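Trainee: Fold the stuff below for me.
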Amino acid sequence: MDLKAKMPSKVEAVKVAVGDTVAKGTEVAVIEAMKMKTPLVSPVDGTVKSISVAVGDRLKPGALIMVIE
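Mentor: Now for the predicted structure:
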């Protein structure tokens, strides 16, 4: 499952690492858009396969944040 940015935003925190096992609903990152911080949660149970962002990165809509399988 690809986790992608839905709007222009900035990465505030990445709360998991590659190889971590996560449950559906686990907070995996925090982004900031329009001065509002929004937690991103895993949409599935799985393992973090890749992380494509770092704290401070600016994201465009559709940018890949991480892959959870």
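Trainee: Please make it C-alpha for all contacts and neighbour counts, starting now.
Mentor: Fine.
Trainee: Which stretches in the chain count as strands?
Mentor: 2-4, 9-14, 21-22, 27-33, 36-41, 46-51, 58-59, 64-68 (DSSP state E).
Trainee: what packs against the first one?
Mentor: Think strand 2-4. Here strand 2-4 touches strand 64-68, going by 3 or more CA pairs under 8 Å, 6 or more residues apart in numbering; DSSP states H and E.
Trainee: Proceed likewise with the subsequent sequence, for comparison:
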Amino acid sequence: MEIKAELTATVWKVVVEQGAIVAEGDELVILESMKMEIPVVATIAGTVTEMRVGEEDRINEGDVVAVIEPA
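Mentor: This next block holds a predicted model:
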């Protein structure tokens, strides 16, 4: 399942790496927009098979941040 950004922002911090096992609600990355930190969370439990962003990347609304294989 693709996890997408809900807004245009800069990736401030990548919290998990590819291969990590995550639960629904776990933070994947933290975005920064207008001096606010906005977490992007896993919408399902599973294994992170792809991390498509890195720190300081500029992303747009709808960009895929990560891909999770359901548990």
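Trainee: what's the TM-score here?
Mentor: Here the superposed chains carry a TM-score of 0.92, computed using TM-score structural alignment, normalised by the length of the first structure; 69 aligned residues with a CA RMSD of 0.9 Å.
Trainee: Output the strands of the first structure as JSON lines; include the columns mean neighbour count.
Mentor: Converted to JSON lines, the strands of the first structure look like this (neighbours: other CA atoms under 10 Å):
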{"stretch": "strand 2-4", "mean neighbour count": "17"}
{"stretch": "strand 9-14", "mean neighbour count": "20"}
{"stretch": "strand 21-22", "mean neighbour count": "18"}
{"stretch": "strand 27-33", "mean neighbour count": "18"}
{"stretch": "strand 36-41", "mean neighbour count": "15"}
{"stretch": "strand 46-51", "mean neighbour count": "17"}
{"stretch": "strand 58-59", "mean neighbour count": "18"}
{"stretch": "strand 64-68", "mean neighbour count": "20"}
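Trainee: Which part of the second structure matches stretch 19-31 of the first structure?
Mentor: With TM-score structural alignment applied, stretch 19-31 of the first structure matches the range 19-31 in the second structure.
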